[in-house]
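Visitor: coords please:
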Amino acid sequence: MSHGLRAGDPARLGGYELLDRLGEGGMGSVFLARSPQGRRVAVKVVRADLSHDDEFRGRFRSEVNRARQVPPFCTAEVLDADPDHDPPYLVVEYVEGPSLAQFVRDQGPLGAAGVHSMAVGVATALTAIHGAGVIHRDLKPANVLLAPGGVKVIDFGIARAFEATSRHTRTNQLVGTAAYMAPERFEPASGQPVGPAADVFAWGAVVGYAATGRNPFGGNSATDTAMRILTQPPDLTGLDGPLRELVGRALAKNPADRPTARELLDGLLTAAPSTSPAQPAPAAAVSPAPTGAAGDGGYPTDGAGSGRRRRLTGLAVTAVVIAALVSSALFGPQLLGGGADRDPVGSTGNGTPAADGPTSPAAGTPSPSPSPSGTDRTRAMLSGERRVLLHVVQIDRDLSLPFDRTLRVGDGTGPDALFVLDPVGVDYMIKSLNPDVAHQPCLGVKIDSAGYASLVGVDCQPTPATVFDISRDGWDDKGRLAYSIINETYGVLEWNADEKRLHVQEQGDAPVGTTFSLVDRGAL
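Guide: Below is the predicted model:
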């Protein structure tokens, strides 16, 4: 819904021209804007009383940096941010389509196929968000957009920064909507950490709402709802089949009893949607309305007011979302397959192709074969066609090669953290894309006078010191596929905790202790 710019609203923020006010919430206002390249984007402006708070700006910057590592899969892509602007702002992809909240208000609950496809899309988004080290903290129907190409989750990446700066909230105020908050959110003194499991709980409540039109813990007030969440089982009447069992597990009171987002995906992809007489799957299970629910966090569609509605069948939406699932190289073990044993990239431990459907360690159930789009995107990374971050799993940091050509680890936000994998036969050279380093060097092994092997930037020529084997080595704790990186001449890349740096260690019989995730950062 268009609200129009108000008196006092800025005409520009940075290089963005503000066109319309889309909505507002507890953390600030959302505007439709035009980028310097002419692209329509959504700009979220943090509320004015936080503008001069250094603590908030620091947390905001940290959360935005993490959010930028979330792949634009079933999420509104983070495009830009300026924590130092007055006021701070965040720029994200402009998404067409109504929010789930608006759709259910206008047209009622989704049919079985539509609920299933929506559940897959949101679980995919949470897997990606959690894989980047981000917790949404405010997942609700208003933050789930039913776009023509599939489900999009919005408003992740700054809730934690806002909530952590507690002096800017009223006494006992929490960031989020009570009906979608996990029990641990209401009992901070219980000692239970607020982690990814809180988003999984919210997923269960959102799916219940999509299927029935009501929250599973709905009460007469926020306080009543909170008490039901803390003490009562969810009301899942109207939700049938395998999805009901998954939702019930997601709504467990104890965070430890809930599945991970990755486990939700595994369960959803092995459970076909069922159609019951009470919940028929309509011909158009997801039908975007002309405008978004701007007042509750949605974004309006282009051509608002035209009265034209684009309709996708529930089956088509399911197909679109599942096709999207397997095209991310960040978090899907189904992309390359394989188990915990070290095997060359692109094959499994028993010599069968990766597309044969390896087993996910999280749920122990076969994952589906990757679609051509997923395979193509992964192969593009391994063919030197896409930029990547090399994420060090054990320390949750990213490799960087600054101007002095000495390898370091950092937060992955600067140009010195971007690399490209340059194939050399079955191995790779790892080329830096840092524009501040002349000739864009590759990683290479350097032996000092004491015999210590370190990693530095050297000329990109295939030599025994610059060619590395990249092999699958299980999964990391975020559900992403992990790799070991080995130089066949000098040894394996390992993190030295005492010296706080990576080095090359001669490979013996001991298992590899340091692994890496490949984070896709776009085409070259």
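Visitor: please count neighbours and contacts with C-alpha atoms only from this point.
Guide: OK.
Visitor: need the helices for the stretch 1-150 of the chain, in chain order.
Guide: Applying DSSP state H, counting those that start in this stretch to the stretch 1-150 of the chain gives helices spanning 54-67, 100-107, 112-131.
Visitor: show me what the last one is packed against.
Guide: Counting contacts by 3 or more CA pairs under 8 Å, 6 or more residues apart in numbering; DSSP states H and E, the secondary-structure elements packed against helix 112-131 are strand 150-153, helix 196-212, helix 261-269, helix 314-325.
Visitor: please name whichever of the helices of the stretch 1-150 of the chain is nearest to Ala161.
Guide: In terms of CA to CA, the element of these nearest to Ala161 is helix 54-67, at 4.8 Å.
Visitor: hmm, who's touching that closest one?
Guide: 50-51, 78, 81, 83-84, 88, 129, 132-134, 156-158, 160-162, 165, 411-413 (CA atoms under 8 Å, 6 or more residues apart in numbering).
Visitor: which of the helices and strands packed on helix 112-131 sits closest to Tyr94?
Guide: Closest among those, once you apply CA to CA, is strand 150-153, at 10.5 Å.
Visitor: which other residues reach that closest one?
Guide: So strand 150-153 is in contact with 73-76, 95, 118, 121-122, 125, 143-146, 317, 320-321, going by CA under 8 Å, 6+ apart.
Visitor: how about stretch 171-186?
Guide: 26, 137-140, 159, 162-163, 190, 192-194, 198-199, 201-202, 205-206, 215, 217-218, 222, 225-226, 229-230, 251, 253-255.
Visitor: any quick PyMOL command for the buried ones out of the residues you listed?
Guide: Command for PyMOL that selects the buried part of the contacts of stretch 171-186, burial taken from 16 or more other CA atoms under 10 Å:
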select buried, resi 137+138+139+140+159+162+163+194+198+199+201+202+205+206+215+217+218+225+226+229+230+251+253+254+255
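Visitor: another for comparison:
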Amino acid sequence: MTRALWPNDPRRLGDYELLSRLGEGGMGAVYLGRAPGGRLVAVKVIRPELAWDTEFRGRFRSEVSRAREVPGFCTAAVLDADPDHATPYLVVEYVDGPSLREVIKEQGPLSGGTLHGVAVGVATALAAIHGAGVIHRDLKPENVLFALGTPKVIDFGIARALEATSRHTRTDQMVGTVSYMAPERFDSESDREAGPPADVFAWGVVVAYAATGRTPFRGDSPGATAARILTQPPDLAGLDGPLRDLVGRALAKDPAQRPTAPELLDRLLATESGKALDQQPELRQAAEAAAHIEPVHTDAVPRRRVGRTVAAAGAAVVLATFAAFVALDDPSPAPSFVAAAPSSVAAVPAAKAKSRVQGPSLIDGLDRPGQWKATPKSDDAAGWCTFEAKRLLVTTSSSSVYTCTGPADTFAGDQTITVDATVVTAEACAAIWFRVVDRGGYQASFCPAEIRLGLDNDGEMIGEQKVASTLFRPGQTHRAAIAVRDETAHVTVDGVEVLSVPLTDPLLAGGKVELGAINDANSGDSMAAFADVELRSPTVDPQVTFPDLTGTGPATSVVKLYAYDPAAHVAVAEPVLYLDGTDYCTRFKIKQGDGRCEQETIIVESHLKVTVPTANRPALTTWDDPTGEGDCIGTMRSGGLCPIKQAAFTAWLKGDPQGLAAITTSGGTATKLAQMYRP
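Guide: All right, here's what the predicted structure looks like:
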């Protein structure tokens, strides 16, 4: 399924015209493109914050070169790539068909010849991939597409470029999707590396999913799933015959006990039941050819390990240390980066012009839990964050530094950070960290005697500059700001620049923003406070304007609703333009003959998340009329009219994260939330 290009999307990359969006994920956006000869292709554009990482570019270049050598046996061919483009991109064969996930969702589990064809097709692809010295590392149903009924595997080899670059995965993270990961990918004490056997394990999970509609180690959480993969036998109920035995062997805990991809094919072709491939001669021919490919030795890449090896008695260790997993192309938060030791290289040249990159922006009054969270007080805690007197109060206790849990959004290129900062106690500094990756990032400190800016490498300050200042005496609030322009950070207070520092570490091209406090006396509790924070990336197209959710007047705006907390009386929303095709083309001056003008609805995102206070009991409505009379659908911009109970509204949002809603505000407070009708 394709979607219209967003106004800020590129219209051309190299020789390729971009026609529409196919999707987006952890590594970037995927577009439907047209090659010079008219052939349709899929163009994957790498995320901006990865684009400025020289190590990633090198790894990306190497892996793409390998991937282009993969023969076209049940694989989507890699056609072209430009690792040196401002935003690197990859061009692959466009497969016009549904994914295995979509097929199972619409038709239910597969059986007979159809199931056998999937098993053969995916094993054929793995034999071809491994024969070229490539490891897939993220085989899952979403990466198995059907073209005229024949399965094709996509996205092989590229996951390795991300995982092998150390700063893109923390020690508690890895690239992949948990349910399809082999046990050795969780093992920190073994010398085994994740290689082709890990892909064979994923093949077993994919085939079991195709046959039963569920994964064989499914748990209630990623940690529980990981523990089952490590300690429990697979649940293969519903899978029988020779295929059950072969899947069971592929899911062996020890990679040495698993068959290779060519061995899978030999068994599948020998045990084929009911002449399942008689109607698919091309698939049979590809499988027979791939079965004779000799695997190329692959230099395994060290894994980003998660926890200790888990025996049955030690599963709790994994559950305790299992912090996060990143699915490469799932619509989930993008992976974090890990900063290596600071580099002494010169500042990144301004010619890279990252100001053209549109990243996220957000606004939060910090007067209640919203995009920043509270942490509980404790006698032995390093510190805590509370919301008091309409501000975020940060207390350091047993540690000299404490940061509050905030949004996971990462910012690359030019950006501005502005916030009301207050030093509450004399020994404290109000601190802002930006481009934070793991335990590295840049730090600006606003202290009673001075203002500082430098590179914070896990508590060690590198290249720090200071300026004497008495602006931040205890109890005094000032508007502190950091503006990053052309790889130089400028610190201002109440609009006046006080110092600037070049951003010289190429490993910190992007990262999170954090707020916290520093205890300069390194003893006792110290406190700093923040209010009204704004984090903004540059706007690519200034002609696109979105509703202001913080305005004083009454307004109704369509939003993507990220969260609604009735206890804290707060919602987190992203304003969007929700247009029909005609309005879209009129607003953006697109000729009416364009296919987008015929679309029923088009969403234009702002990339701005706003924390909005809500009334104690805001009106909650929906378009889903329980009477069936159709009186509650409402309008395209006002949302449904039927009253809905709070529990049902919350359940809807939980089941549809980032669901579309109309939000009515008055004086910056939301008085009504209405589910949108989406045809």
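Visitor: next, the TM-score between them, please.
Guide: The TM-score (TM-score structural alignment, normalised by the length of structure 1) is 0.55; 299 aligned residues with a CA RMSD of 2.2 Å.
Visitor: biggest separation within the contacts of strand 150-153 of structure 1, which pair?
Guide: Asn143 and Val320 (19.7 Å).
Visitor: which of those two has more residues huddled nearby?
Guide: Asn143 (23 against 17; other CA atoms under 10 Å).
Visitor: residues contacting the closest residue to that one other than its chain neighbours?
Guide: Take Asn143 of structure 1 and drop its neighbours on the chain: the residue closest to it by CA to CA, 6 or more residues apart in numbering is Ile154, 5.3 Å away. Each residue near Ile154 of structure 1 by CA under 8 Å, 6+ apart is listed here: Thr75, Ala76, Asn143, Val144, Leu145.
Visitor: surely the second one and Val91 touch.
Guide: Just to be clear, that refers to Ala76 of structure 1. No - under the criterion of CA atoms under 8 Å, Ala76 of structure 1 makes no contact with Val91, lying 9.8 Å away.
Visitor: buried ones in stretch 258-276 of structure 2?
Guide: Arg258, Pro259, Thr260, Ala261, Pro262, Leu264, Leu265, Asp266, Leu268, Leu269, Glu272, Ala276.
Visitor: and the end-to-end length of it?
Guide: The first and final residues of stretch 258-276 of structure 2 sit 24 Å from each other (CA to CA, to the nearest Å).
Visitor: can you check stretch 227-236 of structure 2 too?
Guide: Using CA to CA, the two ends of stretch 227-236 of structure 2 sit 17 Å apart.
Visitor: run through who's touching it.
Guide: 182-183, 208, 216-219, 244, 248, 251, 253, 310-312, 315, 318-319.
Visitor: change it to 6 Å
Guide: Pro183, Pro216, Phe217, Ala312, Ala315 (CA atoms under 6 Å, 6 or more residues apart in numbering).
Visitor: what about the third one, which SS state?
Guide: It refers to Phe217 of structure 2. coil (DSSP: H, G, I helix; E, B strand; the rest coil).
Visitor: need the contact list for it.
Guide: Thr225, Arg228, Ile229, Pro234.
Visitor: any idea which of the helices and strands packed on helix 112-131 of structure 1 gets closest to Gln102 of structure 1?
Guide: Of those, nearest to Gln102 of structure 1 by CA to CA is helix 196-212, at 10.9 Å.
Visitor: doesn't Pro109 make contact with Ala210 of structure 1?
Guide: Yes - judged on CA atoms under 6 Å, Ala210 of structure 1 makes contact with Pro109 at a distance of 5.4 Å.
Visitor: for these two, indicate the residue with more neighbours.
Guide: Between Ala210 of structure 1 and Pro109, counted using other CA under 10 Å, the more crowded position is Ala210 (27 against 23).
Visitor: quick one on the thing from earlier: just put the helices and strands packed on helix 112-131 of structure 1 in CSV and tack on distance to Arg170 of structure 1.
Guide: Listed next are these as CSV, based on distance: least, CA to CA, whole Å:
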stretch, distance to Arg170 of structure 1
strand 150-153, 27
helix 196-212, 22
helix 261-269, 31
helix 314-325, 39
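Visitor: neighbours around the nearest residue to Leu277 of structure 2 once chain neighbours are set aside, how many?
Guide: Spatial nearest neighbour of Leu277 of structure 2, chain neighbours left out: Arg284 (6.1 Å); criterion: CA to CA, 6+ apart. Neighbourhood size, Arg284 of structure 2 [other CA under 10 Å]: 19.
Visitor: got it, and the one 10 residues further on?
Guide: Around Glu294 of structure 2 there are 14 other residues, counting by other CA under 10 Å.
Visitor: helix/strand/coil for it?
Guide: Applying three-state DSSP: Glu294 of structure 2 is coil.
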